[in-house]
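A.B. asks: whatever this is, show me its structure:
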Amino acid sequence: MACLSLFVFLAIFVVSAFPPACYVQGIISCIETERIALLSIKAGINHSGDQSLFSSWTGHDCCKWQGVSCNHESRHVIKLDLRQHHSRRVFFLNSSLIQLHHLKHLDLSMNNFDDSPIPGFIGSFANLEYLNLSDAGFSGAIPHTFGNLSCLCYLDLSSNDNLQSNDLHWLSGMSSLRHLDLSRVDLSKVHGWLHDINSVLPSLRVLKLSNAELQGCGIYATTDLPHHLNFTSLRVLDLSGNDGLKITLLQWLFNLTSLVHLDLSACALCGKLPVTECNLSRLRVLSLSGNHFDGVIPESLGKLGSLETLDLSENELNGRIPESLSNLTNLEYFYLFSNKIGKLPESIGRLQKLVKFHLSNNQIQGLMPASIWDLRNLQYLDLSQNMISGAIPESFGNLTLLQHFDGAVNNLIGKLPETIGNLVHLQDLDLSQNAISGKLSESFGNLTQLQYLSMQGNGITGGLPEYVGKLSGLSVLDLSNNNINGTLPKGMGNLCKLLILDLTSNMISGGIDDLVDGLSICSKGLETLNLGNNNLNGTVPENIGKLSKLIELNLPSNSLMGVLTESHFVSLVSLGFLDLSYNSLQLNVSENWKPPFDCLLIRMCSVKVGPVFPTWIENQTYLSHLCLSDAGISGNIPAWFGYLSTSTSYVLNLSNNNLEGRLPNSLKNYNFYRIDLSSNRFEGPLPELDLSFLLVIYLNNNSFSGFIPSYFANATYIQVFSVSDNHIIGSIPLFFCNLTTLKLLDISNNNMSGGLPYCWNSTSALEIINLSNNNFIGKIPDGLVSLTNLRSLHLRNNDFSGDLPLSLKIAKKLVTLDISENKLSGSIPIWIGENLSSLVALCLRSNLFHGIIPEQLSKLSSLQILDLAHNNLSGCIPHSFGDFKAMVATNHNQWWSLFSIVSVAKAYFSIDYNYRHNSFAYSESLLISAKGLQMEYSKVLSLVTSIDLSNNKLSCELPEELTKLHGLHFLNLSGNHLIGKIPESIGDMKQI
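C.D. replies: Got it, this is the predicted structure:
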């Protein structure tokens, strides 16, 4: 009877002690009320997100559901992990969660609660030990009820960008807290954040407050450092991204002896590194990157013997790396990039545990210390953007674990060592923009793990080795701007993982059929194919149209030929940049063809797309750069052309065609950066355009008429204005004097008249002025010729009068001076020879100059063309004329290439990286009299040397010194009063 009573008592106790649970086939499942609560939570989820976690939320036993854990005895839910790892779920968190009273672990991170506030009832989970609500889209204030979570050990509210707290008093009740992360929570109004956090410090191990808009030192006092605060248990402290912190806080932090990890990156801290009395002997990770620290790296950093990661990148540190850092023998990750470090010590080789060493963008000069090549655990080494010189040594092959090496933008020379083949784990190799020479060695073939190879901008010679086609892991191959010759290896078509292939600007010959045919079969993702500026020939294979992922296709400046049809573009649906210029190609598509692509850039210069303006351009709604120069197009520009693109900026080149008529008014819809309509048959007034961002305009060699419109005064950024060879009338508008960025002004060969403005003082950027062959009158303004950057001045065939302005002597960069065929008078100034030392061409022909020829002209050591014909000059030919150095030699410098590419401050708009233009073209030309004929020299001008003194009043004998000018091509002394014998040595002037 006693036993029966005991059994009844125990049965009653069990029933009363545990809440009702589901019984399924004799097995206790979860608590029914909690199961219903979980299903209610599930119902609050937007089903457009990832539902894979909830696919298991069926049946009676919720303890078996994914993300749910229960106590084995009570069957209460104690853990709910709804962390989202993939696409975010939009979540509505209803109050049913409060039914899970026994929760110890709650993770709702990486969901999307759509800026809803954090429910205050979460503070009622008295047993909660772990709470993670990070990156979940919560907003508003952190509930003060969180202060009730006295058992909480881990709290992460980070990356909720609209979450904020005005104080941290609610932390005072969290006596068990060990991990606190409030990164990217707005704490800007919390003045005593360090004091408030100190209330839980006896157990706190990890404190992360990055990008929390913290201010000051975090204490309520304004001057004292928080020496009284107890931080002895803290191991990890992250205050990065708070640009309101004070440097005095840093001095105190460096004495927290318990710290293992300290991150103060991007805090806008400045001055010297305050680590002279650093006591962080346990520190393993120190990040001070992205601040404004200057001066040298202090020796005291070498005392941090436990350091494994040191990040001092993106500061203004200078000098050399101190020897003491070689004591950091546990260092594995060392970041110093983007400073002003000048030298590495030889002792750097003692850091034998280094895995990653990042030194890019410093001022390191000279040879690298030999010991760096003995860091045999290195997997990542970046030395790019320095001034490192010398050859890469054979010992480079010691770094057998290396996976990434970047030595780009240095002064490295010589051949690559054969030992590079030892780096069998190498995945990324960048040696671009150096002076490396020689052929690619056979040992390169051992680098079978290579994924990224860039050696662009070097002096690599020879052909591409066959083994290149066996580097099957390559995704990027950039060997552009070298001297590589030969044909493309057949195996290159097997590089199926290629994303970028760039061989631009080499001397590669042969066809591209094998390459394209191979890639069209196996390539799944080729995005960039750049083969421009080579010697490639043959046709463009139709299979190129199968490269459906292609974004950039650039084949300009080759010898490709043949007809391009719609098949060549059939699947190029991703194409954004197309450049087929300067080949012998013809486009043959139907009149109603609609390309599958919608490009940003199309360059078909010299591709025959005519005979009329191509209608398929109308479908290119994103177009911002179009070149159809020399394309065999005739007729008018259609009106729709001004409406097709949504681009806000535009580059347009339609030069050298047969286009005619007036320009459509719709062109003013574009903000042109550069427009070139030269060498057509356009007529009417100069076009009205949106000039807000115009840099370059070429309208020369057309039939435009009328005045230069006043609205060109709005072209405040213009650098090139060329309207030569038209029928423009009127005088030069005064607004040209306000175009402060103007570098080239060419209005030659028009019908303009009047005097020149006297207001050129603001146009100091001008380099080239050509006003030839107009009807300008009056004196040459002092301001026009005293421009310090002036290099070419053409005033030929006008009616200018008076003396040559004395202010011209200021233009010391002047290379070409042509003021022929005017009414200028006076004597030829002595200062031309003394001040204009850069002159290569001096043309004063057909004026009214008189007096003697100054012998100081012979000081013009670069002079190749001297034309003083048809004046009233008298006296003798100076004997010193035999000293013209540029006329003595038979080989002449290509000095006129100066005007082929003249640097400008801003590039005209072009998205294509490889063909971006940072210059404008100007072809210098001069009229030279030879054998009774005046001939215009342009392309071969740099090869010409000439002296023309004909039709003056020169007397005396022909100086024998003149016959030393063995490089002279033309010499005309006729129409003078010379006497005496012709020197016999004139026969040595074999170039004439």
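
A.B. asks: CA only for contacts and neighbour counts going forward, please
C.D. replies: Noted.

A.B. asks: so which helix or strand takes in the residue lying closest to residue 284 once chain neighbours are set aside?
C.D. replies: Leaving out its chain neighbours, the residue that sits closest to residue 284 by Cα to Cα, 6 or more residues apart in numbering is residue 307, at 4.0 Å. Secondary structure from DSSP states H and E places residue 307 outside every helix and strand.

A.B. asks: one more to put side by side:
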Amino acid sequence: MKCFHILLLVVVTTLRPILAHSSKVNNTNTIRCLEKERRALLDIKGNLVDTHGRLSSWGDQENKRDCCKWKGVHCHNQSNHVTQLDLVYYLLRGKISTSLLELQHIRYLDLSENDFEYAPVPEFIGSLTKLRYLKLSNSNFSGPIPHQIGNLVSLEYLDLSRNDLKGGIPKQFGNLSNLINLNVNENNLSGDIHELMSNLFGPIEKKLENLDLSMNGISGLFPNMSRFSSLSTLDLHGNQLSGPIREDYLRLPNLTSLELSSNRIIGPVPDLSVSSSLEYLYLSNNMFNGTLTQSIARLSQLLELDLSKNKFLEVDFSRDWTPDFILEYLDLSFCKLGKYFPTWLKTQTELLFIDISGTGISDTISSWFGSIPSTLMYLNASNNQMHGSFPNFSFSSGHPLLPYLGSYRRVLDLSRNKISGSVNFLCDITDWQLLDLSDNLFSGQIPDCFANFEMLRHVNLANNHLSGEIPYSFGSLSALTLLHLRNNSLSGGLPTSMRNCTSLEMIDVGDNRLTGKIPAWIGDSFSEVRILILSSNGFHGSMPLNLCRLANLQILDISSNKMSGAIPECLQDFIAMTEKQNPYPFWGPKETFPVTQMLENAYLMWKGKEVRYINYVGLVKLIDFSNNELVGKIPSNVTKLVGLVGLNISRNNLVGPIPSDTGDLQFLNFLDLSRNRLSGSIPSSLCDLSHLGLLDLSYNNLSGRIPLSNQGLTFDESTFEGNVGLRGLPLNKSCPGDKSHQGPNSRVDGSDVETGDEFEDARFITDGFYIPLGLGFVVGFWGIFGTILLNKTFRYVFFESWNTINDLVFVKTELTKARLRRYFQNQ
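C.D. replies: Predicted coordinates for the structure are as follows:
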């Protein structure tokens, strides 16, 4: 018997690994998914459009029957109930099926970053009572927030934000006693903030830590937020909140982040020292005023401070003031910092980002830049009155990217100051990404040290006193998209190496001393260029035909050079100019990084004046060939460029007629063909250009009657002067066959005389005409006017309207009288 037990023990010991393996194999083949929930999930899939096949693992096939293995589905280890459905970024469309209700054990539901085509948030979600995490952000939901969500008493995280939800927050939300995070940003919520916050009264106050209602249309006086005692982050930016913030309204001891930017808040910045853990404070773009109190110094944990665009706020502390915080991010742009550099900035040795633009500093630049922190990645000190030579300094060689820097690296903007000296300091760092030193007094040559500047995208050195040639090493700037060098004293030509700068979208080298021919390779290498400005230089020769390969070109300015030859016949190849207005700014949607506005501009000759277009340069489509030595005719296909808003080919030697279908340029606002040798008549289609604000056809050889209708009536004689063959209004010359115009009762040689198109022929009026006319006037006048006099309401409305009509009639009458007076005087 003893031997049997020993034998049995040996057998069991031997078989145990095999049995265990067999059990494991059986477990792997076991379908854990509950059939009822599997069918519900398949019905959910059936109501969705899965263009990208993200739900391809969901199915009825044998190898796809276990829903617990489906992508985005998670089941409980023991009960096998579906507890999580995570479909974020699945790019699904369609609607949410009511079969979702079969998943009664679900705790985590994320349907964000899909497209539910502006359907309302399903009310039945409020029946999934075990939900703890619900995220429906950026999924194109619309309509009101369903109050049934207030039934989800276990909910800890709710994100309904990037949607189109309207109205307010349901009062049932006050029952969400476990809610820690509430995010409804970037919707269309509206109404008074006090009413909205009153719906968050109740158990929700105890645990709520993160509240984000930013980027909505919420208005009203700033509310008392102190009752949310656990609040850690509060974001109300991008609304219409107004009034001052009372001191006791932000007594939040656990607050770490406060974002109130872009509202209408007035009054002093409140004392926030009770929030001793505050790390992020954003109050920009409001109407705070007074002087920032030194209590801010007690926020020892503060890392990021943004008070920008509060133009009435003074941040002018005593010179010996020293804060307790060490900042990484500081934006004080367009606040009042006073004349001198704030000495307390020297204590901020960890700064990565600083913007002190437009703050009124008129100090010497070396007073602070000599001790600039080596960690600095972004520096904007533009729009001040800083002067003196730029000191030697060095940035660190690199730093981890920060969220507010996006994909950018090194940025320096010192534009619109009075800084002098050379720009050789640029050579000390190779990871520049944006350089703006425009509108200063920098002089000397641009150093030829750009061979290793692989990340440099934007360069603006315009409006300085720089001389010498454009550096050959610019050809190594493969990432360069914007190059502004206008209004310096640069000489030579465009270096051939620049044909390697294939990412360029804007080139402005106007108003320099550049010479030579315009390189033909521009049309081959710069396929992305949208703005090309070569004006006011010494370029000569004919325009290369290769320029027509710049299909994306929106602005072409070669004015005030010595160009000769004919205008190319291939203008219709400027495809971007053949398209109607682009509703977006030139550089497309705004980048998240605070790029200086100076880079998004172009200097253009507009209606005789140099104008700087900022931000919306992309709405301008313009050709300027003026003040050259061009010959030949105006190419007829210029009228194919129907997106043009400006065309200037004045001051050349052009001949031939004005293209007859110039009226096709329906967006044209500015047309200058003056001081050429154009001949023939003025096309009547010009009068159909309703947007045309300036027209100059003066000093040509045009002839015939000036067409006068519609927009043509708005131009005066200066538009047409210097054309000896032109006749008619508004010139002092009548056309052959025109009758004399001396007044409505004038007679010449005893015959009736017409008085022009503005008057009806009055010869049919006799004495018998006036009798019925008088009787009709008396009856009609007192029938209407008598009723008005007897009725107070009618009387008030009538005389208010009459005043308005009278003003309009007076203006119109005076304009007509002035026009007729000038016409008769000219005969």
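
A.B. asks: returning to that earlier point: is it correct that the residue nearest to residue 284 of the first structure is in contact with residue 301?
C.D. replies: No. Applying Cα atoms under 8 Å as the test, residue 307 of the first structure and residue 301 come out as separate, 9.5 Å apart.

A.B. asks: what's the residue nearest to residue 284 of the first structure aligned with over in the second structure?
C.D. replies: For residue 307 of the first structure, the aligned residue in the second structure is residue 231 (criterion: TM-score structural alignment).

A.B. asks: and that match, how far from residue 180 of the second structure?
C.D. replies: 9 Å (Cα to Cα, to the nearest Å).

A.B. asks: same question, residue 29 of the second structure
C.D. replies: Look at residue 29 of the second structure and residue 180 of the second structure: by Cα to Cα, they are 40 Å apart.

A.B. asks: the lengthiest helix in the first structure against the second structure, how far on average?
C.D. replies: Looking across the first structure with DSSP state H, the single longest helix is helix 2-17. Here helix 2-17 of the first structure, set against the second structure after superposition, deviates by a mean of 5.4 Å using mean Cα distance after the TM-score superposition for the first structure.

A.B. asks: what about the spatially closest residue to residue 742 of the second structure that is not a sequence neighbour, which SS state?
C.D. replies: In space, and not counting its chain neighbours, residue 742 of the second structure is closest to residue 824: 6.0 Å by Cα to Cα, 6+ apart. Following DSSP: H, G, I helix; E, B strand; the rest coil, we place residue 824 of the second structure in the helix state.

A.B. asks: give the burial count for residue 824 of the second structure, as a bare number.
C.D. replies: A count of nearby residues for residue 824 of the second structure, using other Cα atoms under 10 Å, gives 15.

A.B. asks: quick one, helices of the stretch 101-250 of the first structure?
C.D. replies: 193-198, 247-253 (DSSP state H, counting those that start in this stretch).

A.B. asks: and if you look at the stretch 451-600 of the second structure?
C.D. replies: 522-525.

A.B. asks: which stretches in it count as strands?
C.D. replies: If DSSP state E, counting those that start in this stretch is used as the criterion, the strands of the stretch 451-600 of the second structure fall at 458-460, 465-469, 482-484, 489-492, 506-508, 513-517, 531-533, 538-542, 555-557, 562-566.

A.B. asks: now the helices of the stretch 101-250 of the first structure in TSV, with distance to residue 389 of the first structure and mean neighbour count?
C.D. replies: Putting the helices of the stretch 101-250 of the first structure into TSV (distance: least, Cα to Cα, whole Å; neighbours: other Cα atoms under 10 Å) gives the following:
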stretch	distance to residue 389 of the first structure	mean neighbour count
helix 193-198	49	19
helix 247-253	38	17
